[in-house]
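Colleague: Build me a structure from this.
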Amino acid sequence: MRSLIERLHREHTLASDEFRVLLSQCEEEHLSFINALAREVSLANFGNKIFIRGLIEVGNCCKNDCYYCGIRRSNQLIERYHLDEDTILACCRHGYELGFRTFVLQGGEINDDEMMIRVVTSIRKEFPDVAITLSLGEKNTSVYERFFQAGANRYLLRHETHNDLHYRKLHPEGMSLSNRLRCLDDLKRIGFQTGTGIMVGSPYQTIDTLVEDILYIEKLQPEMIGIGPFLPHHDTPFAKMPSGSMKLTLLLLSIFRLMHPHALIPSTTALATLAPEGREKGILAGANVVMPNLSPVVQRSKYSLYDNKASLGAEAAEGLLLLEKRLEAIGYTIDKGRGDYSAH
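Modeller: Modelled structure (predicted):
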């Protein structure tokens, strides 16, 4: 197993059957070894700096009905909201004062693309030096092009799974894996720094589907790779499904760091929700980005993708000092720069 991990470190890839062995037979000692190697790679490329992104959850209205998601269209039990342009800009101003130079605008798949194009235009005009990241789901090619022209730099769109049968177990009729992959191809072609990723331990996921995901991400070569554990939401069809495993999430984080040494890989809110030290464990497994929440405090609990989502304390923009202390405790510091992808 150690020789497999060392070869992955050296060559940045393995054969599909070797990935299968790594995912299915990794013991604790091997996990410690791959985490340490991934941490070395991250330190070699980024130093002990962790990039911060200011997350603004612009709204929880969604036209989709994904079986795993708390803001799915069928959930009648959550209070819907959508931030207006002035509120989003006020969040950016607050974030800019705190030192953020990347804003991540994330929301359910709403139809008001015109408003979001205006928002991006306004942010770009007021803050010419920031990076603007969008995570607004599947759109027509022309909408992505207009987002880019308005000044957005990055786009996050997890593919969730590259296996069509698995995809159909997670999503209702009317959504398709082929359209999701078309979106990612569009984003890369248009010129966005593009992010994709998966939920680790999503219902019906197997070692084979995970290997497919690894090989797809290798082929796509995204600038950002977002992975976190599946966490159930009580008002979804998957309410009783078990959470994804910390061990497997940390293993995959390290695999992706060894395969993509320069990628921007967040230690996600889902990890921090799964375990109190989750964020730190993600960083020690090779992650180099965290996304504190800049959304209005009064709205945060409504953006409930899964139960008990961490959005306060060190997960919040106003908790930057606490975050700084927690990072210092494991030997890292905050980098308030834009933190663009750079393949050296």
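Colleague: C-alpha only now, for contacts and for neighbours.
Modeller: OK.
Colleague: pull the longest helix from this protein.
Modeller: Longest helix of the chain, by residue count under DSSP state H: helix 28-46.
Colleague: Tell me the helix or strand right after it.
Modeller: Once the chain leaves helix 28-46, the next helix or strand it forms, by DSSP states H and E, is strand 49-52.
Colleague: for that following strand, packing partners?
Modeller: Packing partners of strand 49-52 (3 or more C-alpha pairs under 8 Å, 6 or more residues apart in numbering; DSSP states H and E): strand 289-290, strand 333-335.
Colleague: on that earlier part again, could you tell me how far the longest helix of the chain lies from the centre of the chain?
Modeller: Average the C-alpha atoms of helix 28-46, do the same for its chain, and the two points are 20 Å apart (C-alpha atoms, centre = their mean, to the nearest Å).
Colleague: Show me what that helix is packed against.
Modeller: If you count contacts as 3+ C-alpha pairs under 8 Å, 6+ apart, helix 28-46 packs onto helix 2-11, helix 246-259, helix 278-284.
Colleague: how does it look with 6 Å?
Modeller: Judged by 3 or more C-alpha pairs under 6 Å, 6 or more residues apart in numbering; DSSP states H and E, the packing partners of helix 28-46 are helix 246-259.
Colleague: Any buried residues in the helix it packs on, and which?
Modeller: 246, 248-259 (16 or more other C-alpha atoms under 10 Å).
Colleague: What lies in contact with the helix or strand where residue 106 lies?
Modeller: In the assignment (DSSP H and E), residue 106 maps to strand 102-107. Here strand 102-107 makes contact (C-alpha atoms under 6 Å, 6 or more residues apart in numbering) with 53-60, 130-136, 338.
Colleague: what residues does stretch 36-53 touch?
Modeller: Under the contact criterion C-alpha under 6 Å, 6+ apart, stretch 36-53 has outside partners 102-103, 254, 257-258, 284-286, 288-291, 332-335, 339.
Colleague: still on that earlier bit, any chance of the helices and strands packed on strand 49-52 in TSV with mean neighbour count as columns?
Modeller: As requested, the helices and strands packed on strand 49-52 are arranged in TSV below (neighbours: other C-alpha atoms under 10 Å):
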stretch	mean neighbour count
strand 289-290	24
strand 333-335	19
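Colleague: Before we compare anything, build this one as well:
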Amino acid sequence: MTVVDKFIKFHRLSKSEYIELLQYQKDDGIAEYIREEAVRLRKQYYGNKVFTRGLIEFTNYCKNNCYYCGIRRDNRYVERYRLTKNEILECCQQGYALGYRTFVLQGGEDPYYTDERMEDIIRNIKNEFSDCALTLSVGEKSYESYRRFREAGADRYLLRHETADSGLYRSLHPEMMSLENRKQCLYNLKKLGYQVGAGFMVGPPGQTISHIAEDLIFLQELCPEMVGIGPFIPHHDTIYSGERSGSVEQTLYLLSVIRIMLPKVLLPATTALGTMDPLGREKGLAAGANVVMPNLSPVKKRKLYELYDHKICTGEEAAECRNCLSRRVDSAGYSLSDERGDAVR
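Modeller: Got it, this is the predicted structure:
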């Protein structure tokens, strides 16, 4: 039995086998075989539905100084902003009217948003939009903070691990951050009953196939409900400003691999894919993805939440964004869903 056949049959491999599987990316026949199996599994569990998440980027302040990030603490050129609770609720109201039934509150690790402030925001959203799911993406917190957010009503939590290799993690982050703590946060979130999302960058400086295989092993062990991956894109105000971006083709291959490894996972076709390739999100859906995350943030703030250069969808209204996405999704042979879009158990 080949490693490809073994993977398709059992959905699990060892690290050395993943390294071998990743080397088949450039074999068009095998890559297409992997893609077709990913699409089959995606349709088995989710049909032709593509779930939408209304993304609200509510603060671009961050206490961290991750070397690759455009809103890192020491970037003096960022125009910082915070949304008020009422502004956040207005974003939700607009999104709800457009058909969104999941909201994602994403921001830097901003100390201004204390546990008390976050609990208040969460409760207000859940009280007003009780039929909606609420996802948080606000970084590393204590177990107690995660517990409080969960009890306030948060349903899901996105925390990309970025890389599961400790050496590569160290090269991308300052010393006060650790991969061990990032992983512990993810396990704490699972213990508290969140639907958990992890994920990694594809193609950051120094990444090898072995590093990616380590990411797949970690995801295999964690079994998250959501996985977000996207090509690395450098930001001009970081030390990586002159580096090459990650590969769209490699990202698409990995989307298919992750779909086969975790058949029931919620898998976004990310903004980074669409930034790198005008048809990136459609290609992501064709590789096994089943989620898109259009931006509900106030239009004037979207460009200020610039994690990487040339981020798309910074000037469109949410309504235009949804109509545009609907046509794009239809063109890929799928249909936008108005459901909350929970992970299949």
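Colleague: Just give the TM-score of the two.
Modeller: Superposed pair, TM-score by TM-score structural alignment, normalised by the length of the first structure: 0.97. Supporting alignment: 342 aligned residues with a C-alpha RMSD of 1.4 Å.
Colleague: hmm, back to that, same list as before, the helices and strands packed on strand 49-52 of the first structure that is, but in CSV and with distance to residue 269 of the first structure included.
Modeller: Below are those laid out as CSV (distance: least, C-alpha to C-alpha, whole Å):
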stretch, distance to residue 269 of the first structure
strand 289-290, 8
strand 333-335, 17
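Colleague: With the second structure overlaid, how far apart is the longest strand along the first structure on average?
Modeller: Counting by DSSP state E, the longest strand found in the first structure is strand 193-200. With mean C-alpha distance after the TM-score superposition for the first structure, strand 193-200 of the first structure departs from the second structure by a mean of 0.3 Å once superposed.
Colleague: Check which helices and strands the helix or strand just after that strand sits against.
Modeller: Using DSSP H and E, the helix or strand that directly follows strand 193-200 of the first structure along the chain is helix 207-220. Packing partners of helix 207-220 of the first structure (3+ C-alpha pairs under 6 Å, 6+ apart): none among the helices and strands.
Colleague: Helix 207-220 of the first structure maps to which residues in the second structure?
Modeller: Aligned by TM-score structural alignment, helix 207-220 of the first structure falls on residues 209-222 of the second structure.
Colleague: Between the two ends of stretch 18-32 of the first structure, what distance do you get?
Modeller: Start-to-end span of stretch 18-32 of the first structure (C-alpha to C-alpha, to the nearest Å) is 19 Å.
Colleague: ignore the last one, stretch 296-304 of the first structure
Modeller: Length of stretch 296-304 of the first structure, first residue to last, C-alpha to C-alpha: 14 Å.
Colleague: Show me where the stretch 51-200 of the second structure has its helices.
Modeller: Assigned helices in the stretch 51-200 of the second structure, in chain order: 85-98, 115-128, 143-152, 166-172, 179-191 (criterion: DSSP state H, counting those that start in this stretch).
Colleague: Now do the contacts for the residue nearest to the spatial centre of the first structure.
Modeller: The C-alpha lying nearest the average C-alpha coordinate of the first structure belongs to residue 226 (C-alpha atoms, centre = their mean; 3.3 Å). Shown in contact with residue 226 of the first structure (C-alpha under 6 Å, 6+ apart): 197, 265.
Colleague: and if we set it to 10 Å?
Modeller: 156-158, 160, 195-199, 253, 256, 264-268, 287, 289 (C-alpha atoms under 10 Å, 6 or more residues apart in numbering).
Colleague: Tell me the buried residues in stretch 213-228 of the first structure?
Modeller: Neighbour counts over stretch 213-228 of the first structure (16+ other C-alpha under 10 Å) mark 213-215, 217, 221-228 as buried.
Colleague: Please disregard the earlier target; I meant stretch 289-304 of the second structure.
Modeller: For stretch 289-304 of the second structure, burial by neighbour count (16+ other C-alpha under 10 Å) applies to 289-298, 301-304.
Colleague: Looking at those, which is nearest residue 76 of the second structure?
Modeller: For those, the closest approach to residue 76 of the second structure (C-alpha to C-alpha) belongs to residue 304, at 12.9 Å.
Colleague: What does that closest one correspond to in the first structure?
Modeller: Using TM-score structural alignment, residue 304 of the second structure sits opposite residue 302 in the first structure.
Colleague: that's a helix at that match, yeah?
Modeller: No - applying DSSP: H, G, I helix; E, B strand; the rest coil, one finds residue 302 of the first structure to be coil, outside a helix.
Colleague: Touching, it and residue 108? I think so.
Modeller: No - Residue 302 of the first structure lies out of contact with residue 108 (C-alpha atoms under 10 Å); the separation is 11.7 Å.
Colleague: intersection of neighbour lists for these two?
Modeller: 57, 59-60, 71.
Colleague: Scan these and report the most crowded one.
Modeller: Using other C-alpha atoms under 10 Å as the neighbour criterion, residue 71 leads these with 32 neighbours.
Colleague: State the distance from that one to residue 262 of the first structure.
Modeller: 33 Å.
Colleague: now swap in residue 270 of the first structure and tell me
Modeller: Counting by C-alpha to C-alpha - residue 270 of the first structure and residue 262 of the first structure are separated by 23 Å.
Colleague: which residue sits closest to residue 207 of the second structure, ignoring its sequence neighbours?
Modeller: residue 168 (7.0 Å; C-alpha to C-alpha, 6 or more residues apart in numbering).
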